[in-house]
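A.B. asks: My questions concern the predicted model and sequence given below.
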Amino acid sequence: MDQQAPIMTMEDRTSVQAITRGEHRDPFAFLGSHAVTDGLRIRTFQPGVDSVAVVDAASDEQVTALTRLHPDGVFAGTVKGAERDFRYRLRISRNGEACTIEDPYRFGAILGDLDLHLLAEGRHEHAYEKLGANAIEMDGISGVAFAVWAPNARRVSVVGEFNNWDGRCHVMRLRHGAGIWEIFLPELQQGSLYKYEIIAGDGKLLPLKADPFARYCQHPPETASIVYDPPPYRWQDQSWMQSRGAGSQRDAPIAIYEVHLGSWRRHPGENHRYLSYLELAEELPAYAADMGFTHIELLPVTEYPFDGSWGYQPIGLYAPTSRFGTPDELRHFVESCHAHGLGVLMDWVPAHFPEDAHGLAHFDGTALYEHEDPAKGRHHEWGTLIYNYGRQEVSNFLLSNAKFWADQYHIDGLRVDAVASMLYLDYNREDGEWTPNEYGGNENLEAADFIRRMNELVYKEEKGFFTTAEESTAWPMVSRPTSAGGLGFGYKWNMGWMHDTLTYIKTDPIHRRHNHNDLTFGLVYAFSENFILPLSHDEVVHGKGSLLNKMPGDRWQKFANLRVYFGFMYSHPGKKLLFMGGEFAQEREWNHDNSLDWHLLDDPLHAGVHKLIRDLNRLYRDCPSLHQLDCEPEGFQWIDGGDVENSVLSFLRRGRNHDDCTVIVCNFTPVVRNAYRVGVPFAGTYHQQINTDAWEYGGSGVGNGIAVESSPVAAHGHPHSLSLTLPPLAALIFACPAQGLGSAEPQKED
């Protein structure tokens, strides 16, 4: 084989000029190898090099030197007699140093017709395996396949340190019909930084864009995507994954510890830095398990640019935030949680995304992921953009993401943020600022359809996985199956219960009799959905103060109010969620820039609340009547919900076995009430399980000892009753005589 000097046609000259300006519409049609009459013509664009030669890949021998066609680095030549399958490499020389590289433009198409068809139709459940940066092998060569959806772009290039961020070097191939651009970069290393350089349809050069499917990103404020596709993680949690389904059912005890990883605990000796995923794996699961929680819920860990958003304005939905380490280190954290018997839930934000220039906003120069119409496409209050759920490629981006976290990170469930903002076209909008749906209503029908599809997908594909809606309106059947006309969530946050009961507990006890309905109203609708009772991060920010500082009275009464409130919460129907710091009565409002105040545990009052939460969690888990029928009306019965004057509530919780029941009495005033009679269903000894006024919790020690005998005195429609001493601002929990408590131990004498 020998060299033949290329003949420059007018078409060649036009193409060369377009290549050097980065304006060629189809560089694969010009660069790389192309059959000619007497062999193969090879062209390449190598800015800044002195010379280029073609090398036989099999023998590593040079077969021809290429001729420079343009000063900016376009080289070409013909290898006479070469067949179409001739495998070659390029030997380039720069400043006297030579190296041999693969030519990206000699490789064929990456995505198959079926993948393109499914992606275009929005039905590719594993879109993350095809789009983004994926390590693959082509023609026996390892490298990275890049693919990105940008149907309205004039040109898309992948840029990075490997090409000096020069968008002319690696212009991608457009797969018409799907609007996807792709290129294979051979021998590219893991850890390489990259972005997409996009020229919009009108010729405007856009700001460099991060990869929507990036698996890893630079630590903010840096914004590049990172090639990260190592060998599959070697999971060691198979036993957990096989059995986790039992822990997500409506009859299971679910007690969730909500955590912001950046402020749960920080490293005091190293400039107050974040703990890493690896350090968190050593500390957080052991702590949460010791406290008796069943699940940890993480505020969003998908990559986000602004610390103050706490993750609720994500840029990289497929990338765990690099603030705490690598993706595999997050996997290790999840695995550690599973080893400690804890499920891992993740706050997921498919409702909106920020307008940062390197993100999804006007990704290809058009409103691609968002609605063009600001009445549908923008949250003015939050300064964010709303996904266009009616666009099949966009809904597929989100559906695939839900599956990604389940598949790739063994996440056990998603808490979907801001569902109400998705469901209503007039959410936080005045008249004239929103456009009705096709039937004239305010429901976002496309968003509702997306939500149903998401829930159907994850419940069908992921055994034991469950979803929770943060939904604050009366939208019907949020946590009912889609087959019955519901949205398909497993659970819904009970925002009404949270709002009403906090309003009540913040009221001075002397006035509580006027607000009694705030405690009882939640039972009117308690079983209309599968509810979680949330005391979340939203209640301890933005000037709302901590849970403790919402409480009225002097310091002792503040703690007593908080303890009785926790006792009421844990005995009320519904699964439980508590934001970090609440378990030891953090005094100051939560600040995402600071660690929790762990030193407060040296104070007996704080330590008492800490012990109370541990004991409540364990009682809730061990006592079937406190969780089996959390979502069923048969699991709750008032003893007396109407003692307004005394601000006392008494009720029964029942398990599937009718004889399994628990008696709860809550006194919401600082007055000790003696000989307070409460009707009960059975004769016998009622063992005290919890008295929130016990000395060990920081209380006054008023109570009834470890057990109380019933009397054959009818009360509240029951043939027997208990004569109790009600401690001030306290909840009492008693096991009925017939109840099996498993490993629960009666509380010791006060």
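C.D. replies: Noted; the coordinates are in hand.

A.B. asks: CA only for contacts and neighbour counts going forward, please
C.D. replies: OK.

A.B. asks: Report the contact partners of the residue nearest to residue 352 when sequence neighbours are not counted.
C.D. replies: Excluding the flanking residues, the one nearest residue 352 by Cα to Cα, 6 or more residues apart in numbering is residue 386, at 4.4 Å. Going by Cα atoms under 8 Å, 6 or more residues apart in numbering, residue 386 touches 351, 352, 353, 370, 371, 376, 377, 378, 379.

A.B. asks: Now for those residues, which sits with the most neighbours around it?
C.D. replies: Neighbour counts for the contacts of residue 386 (other Cα atoms under 10 Å) peak at residue 353, which has 27 neighbours.

A.B. asks: so what's that residue up against?
C.D. replies: Per Cα under 8 Å, 6+ apart, neighbours of residue 353: 313, 314, 315, 360, 384, 385, 386, 387.

A.B. asks: swap in residue 447?
C.D. replies: 389, 390, 422, 423 are the contacts of residue 447 under Cα under 8 Å, 6+ apart.

A.B. asks: Next one for the comparison:
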Amino acid sequence: MSAHSEQGKRDSGALLAKADIEALVRADHADPFSVLGAHSDGGTGSYIRAYLPTALSVQVLAKDGGHPLTMLDQGDVPGIFTGHIEQAQPYLLRVQWAGGVQVSEDPYSYGNLLGETDIYLFAEGKHRNLGTVFGAQFIEMEGVQGTRFAVWAPNAKRVSVVGDFNVWDGRRHPMRHRTPSGVWELFIPGLQPGEPYKYEILGQHGILPLKADPIALCTELPPSTASRVAKPMQFAWDDDAWLNTRGERHAVGAPQSIYELHAGSWMCELDEAGEVVRPYNWHELAERLIPYVQKMGFTHIELLPIMEHPFGGSWGYQPLSQFAPSARYGTPEDFAAFVNACHKANIGVILDWVPAHFPTDEHGLANFDGTALYEYHNPLEGFHQDWNTLIYNLGRTEVHGFMIASAVHWLKQFHIDGLRVDAVASMLYRDYSRKAGEWVPNEYGGRENLETIAFLRHLNDVVKQEAPGAMVIAEESTAWPGVTQPTQEGGLGFDYKWNMGWMHDTLNYIQNDPIHRNHHHSELSFGLVYAYSENFVLPISHDEVVHGKHSLIDKMPGDRWQQFANLRAYLTFMWTHPGKKLLFMGCEFGQWREWNHDHQLDWYLTQYSEHSGVQQLVADLNRLYRDVPALHQQDCQPEGFQWVIGDDATNSVFAWLRWSADNEPVLVVANFTPVPREAYTVGVPFGGEWEELLNSDAEQYAGSNFGNGGKVFASEEGSHGQPHAINLNLPPLGVLILRPTRADTQG
């Protein structure tokens, strides 16, 4: 064969079919890897094709040595370059752009990227480590550093990675479709951490708004909305001592006192006028928050959602990046350092986590591939009327697995100690906040969301396997049975449940003027009727100090003195009531203003005695709660509580005993009127001396200091069904905590 005919054969082999060319130009080619990159010429050589719109020229270089192999010709169609090399070999592309020269490996020279096991586990909803496989992973591929992308978009006609690196041109980096899983993948050689990117998706009805990565590990700072290629996390953890003991710390018999806070508004950098300049980053927050939490004696902090969210006014409860810490406070490594520092200070870290719903922002999960992919298709199932958000279709295998993997990601990658699952009630009921005709029954005609129930049970089982010692807490406001019952016994499997009924009843009681409290006496005691039906956390959360509900101190009736006395009495009541404790930031020093996420707390108030007094009281309550077994050991067992006086509505007085597992009692006596009561008789189980551990009316708390001089002695005559009795001076709007000093309390 002549050289001329051989050249003609090569030229014809290099040419693309008209349909392929048109599909590349339209950016809807079903399989770009079938035509781009290197393809055998049937002999020892390769045809090489590239589609690089706006490129001026493309040269093929040998990867070994970098010497030229051939120039790719640009034919009649701008951007399509073709050529031939005599000997198939690894190669580089030298691309001349108007702005400069780029030399790199060809993204279309690589075979399948994700392993079959990864694809299978994802499709089955069982891939628990999606955060290390999907999304943008900076890896080394065949000796080349770059970023591997993988995204699920089963109904897309084409998916491309776009960013600054390709001038956001979706024609440049179309991805390979791994059928039938619906996963798209691409390796872009040389692409470094920090690069912003999104996905350009061609749906069945046209190109969609650019989409952020559902499994992004890093994001741009809002209001920018792109994902970023994350640097592989190489944080050196040294919190083994904490992790090895946290299972004991989370047991139902252990003290747990949780400080709930919003990272962006606890404390901020201010200008000279006192206006917020910026929120502190995780390192700055750790320097200030950790010593404060230690001083206050809380065992855990609970962060409002720190997963990336576009709208700061949602406080994080409308997240779009379920795997990425918000860029508002720093990098993923910064957040890891914050958690590590908390653990070294013996402080646990709980995250609020939102698997119920997500916002409708067009760059997010909504209509992700042109269809209802993450949400239900039917708005009667998929649209949340209260929050104008979309509801995760947790009955879809891949969505179920996506959210399980998110939970595991925070627990394993960031050593998080617990997840507080938001809005569980809205997840459990298909008719939640809907009228008749506005909801779709389950397959049996009922109102229960069977898919969500299965998801929550699976979540709790997986957490116990993947993160031993971590806990999962439900914000659940209904009487759904068995929320904290093990899944093996038919329950949902949570470790704890927020006691919303207790919160509503007791806040309603304390907001009444004391003169009317005798008519509401049962509101303070009703919680004991069901206190042991679940493992409860008593929550005074952010939801109670916003939207016109008033701050906690501002809920209190009476003049200024009475408001502070009421607050101190209420907090002491809460800390001595069965159940773990949760208090939102600012409540611990009596902030008057409702919480505003755009401002830091009013720390200046702590210079005043009433406010610093409440702060000191909370610190002392936490110390007692931790140190006195009777106040925590049987929080979740009926044996830990005993009424002494529960029926004195006339005087609004209550008295009860808390018992340790070793039969050691603590007596609590509360007077919820502003009337001091002298020589008030209370039955007690033991004679001898009873010491006053705490008086919420003490002088150091800015109270009137009406009390019992630190101790009282029990008489031999019984009262209230007890063999002995003590006569107490009950402070106005005050609570006393006492315990016997005698050694033979076992008797």
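C.D. replies: That came through fine. A quick note: this is a predicted structure, and the numbers were derived from the prediction, not measured.

A.B. asks: Post the TM-score for the overlay when you can.
C.D. replies: Here the superposed chains carry a TM-score of 0.97, computed using TM-score structural alignment, normalised by the length of the second structure; 736 aligned residues with a Cα RMSD of 1.6 Å.

A.B. asks: sorry, back to before: output the contacts of residue 353 of the first structure as TSV; include the columns distance to residue 569 of the first structure and secondary structure.
C.D. replies: Output for the contacts of residue 353 of the first structure, formatted as TSV (distance: Cα to Cα, whole Å; DSSP: H, G, I helix; E, B strand; the rest coil):
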residue	distance to residue 569 of the first structure	secondary structure
313	31	coil
314	32	coil
315	36	coil
360	41	coil
384	35	strand
385	36	strand
386	35	coil
387	36	strand
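
A.B. asks: Please convert those residues to JSON lines, extending it with distance to residue 80 of the first structure.
C.D. replies: Output for the contacts of residue 353 of the first structure, formatted as JSON lines (distance: Cα to Cα, whole Å):
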{"residue": "313", "distance to residue 80 of the first structure": "57"}
{"residue": "314", "distance to residue 80 of the first structure": "54"}
{"residue": "315", "distance to residue 80 of the first structure": "50"}
{"residue": "360", "distance to residue 80 of the first structure": "47"}
{"residue": "384", "distance to residue 80 of the first structure": "58"}
{"residue": "385", "distance to residue 80 of the first structure": "56"}
{"residue": "386", "distance to residue 80 of the first structure": "56"}
{"residue": "387", "distance to residue 80 of the first structure": "54"}
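
A.B. asks: Going by distance to residue 190 of the first structure, which of the residues you listed wins?
C.D. replies: residue 315 (21.3 Å; Cα to Cα).

A.B. asks: And that closest one, what's its match in the second structure?
C.D. replies: If you follow residue 315 of the first structure across to the second structure using TM-score structural alignment, you land on residue 320.

A.B. asks: helix/strand/coil for the aligned residue in the first structure for residue 351 of the second structure?
C.D. replies: By TM-score structural alignment, residue 351 of the second structure lines up with residue 346 in the first structure. Judged by DSSP: H, G, I helix; E, B strand; the rest coil, the three-state class of residue 346 of the first structure is strand.

A.B. asks: show me what contacts residue 346 of the first structure?
C.D. replies: 297, 298, 299, 300, 301, 411, 413, 414, 415.

A.B. asks: On the three-state scheme, residue 472 of the second structure is what?
C.D. replies: Applying three-state DSSP: residue 472 of the second structure is strand.

A.B. asks: Please name the nearest non-neighbouring residue to it.
C.D. replies: residue 419 (4.9 Å).

A.B. asks: For that neighbour, give its distance to residue 494 of the second structure.
C.D. replies: Applying Cα to Cα, to the nearest Å, the value for residue 419 of the second structure to residue 494 of the second structure is 10 Å.

A.B. asks: need the strands for the stretch 551-700 of the first structure, in chain order.
C.D. replies: For the stretch 551-700 of the first structure, applying DSSP state E, counting those that start in this stretch gives strands covering 575-579, 636-643, 648-654, 661-667, 673-680, 685-691.

A.B. asks: isn't there a strand covering the residue nearest to residue 472 of the second structure?
C.D. replies: Yes - residue state for residue 419 of the second structure (three-state DSSP) corresponds to a strand.

A.B. asks: That one -> the first structure?
C.D. replies: Match for residue 419 of the second structure (TM-score structural alignment): residue 414.

A.B. asks: What about that match, how many residues nearby?
C.D. replies: 25.

A.B. asks: didn't it look like it was pressed against residue 470?
C.D. replies: No - counting by Cα atoms under 8 Å, residue 414 of the first structure does not reach residue 470; the two are 10.5 Å apart.

A.B. asks: before we move on, the earlier item: out of the contacts of residue 346 of the first structure, which end up buried?
C.D. replies: Neighbour-count burial (16 or more other Cα atoms under 10 Å) applied to the contacts of residue 346 of the first structure gives 297, 298, 299, 300, 301, 411, 413, 414, 415.

A.B. asks: what's the second one in contact with, if anything?
C.D. replies: Residues counted as contacts of residue 298 of the first structure (Cα under 8 Å, 6+ apart) are 258, 259, 260, 261, 344, 345, 346, 347.
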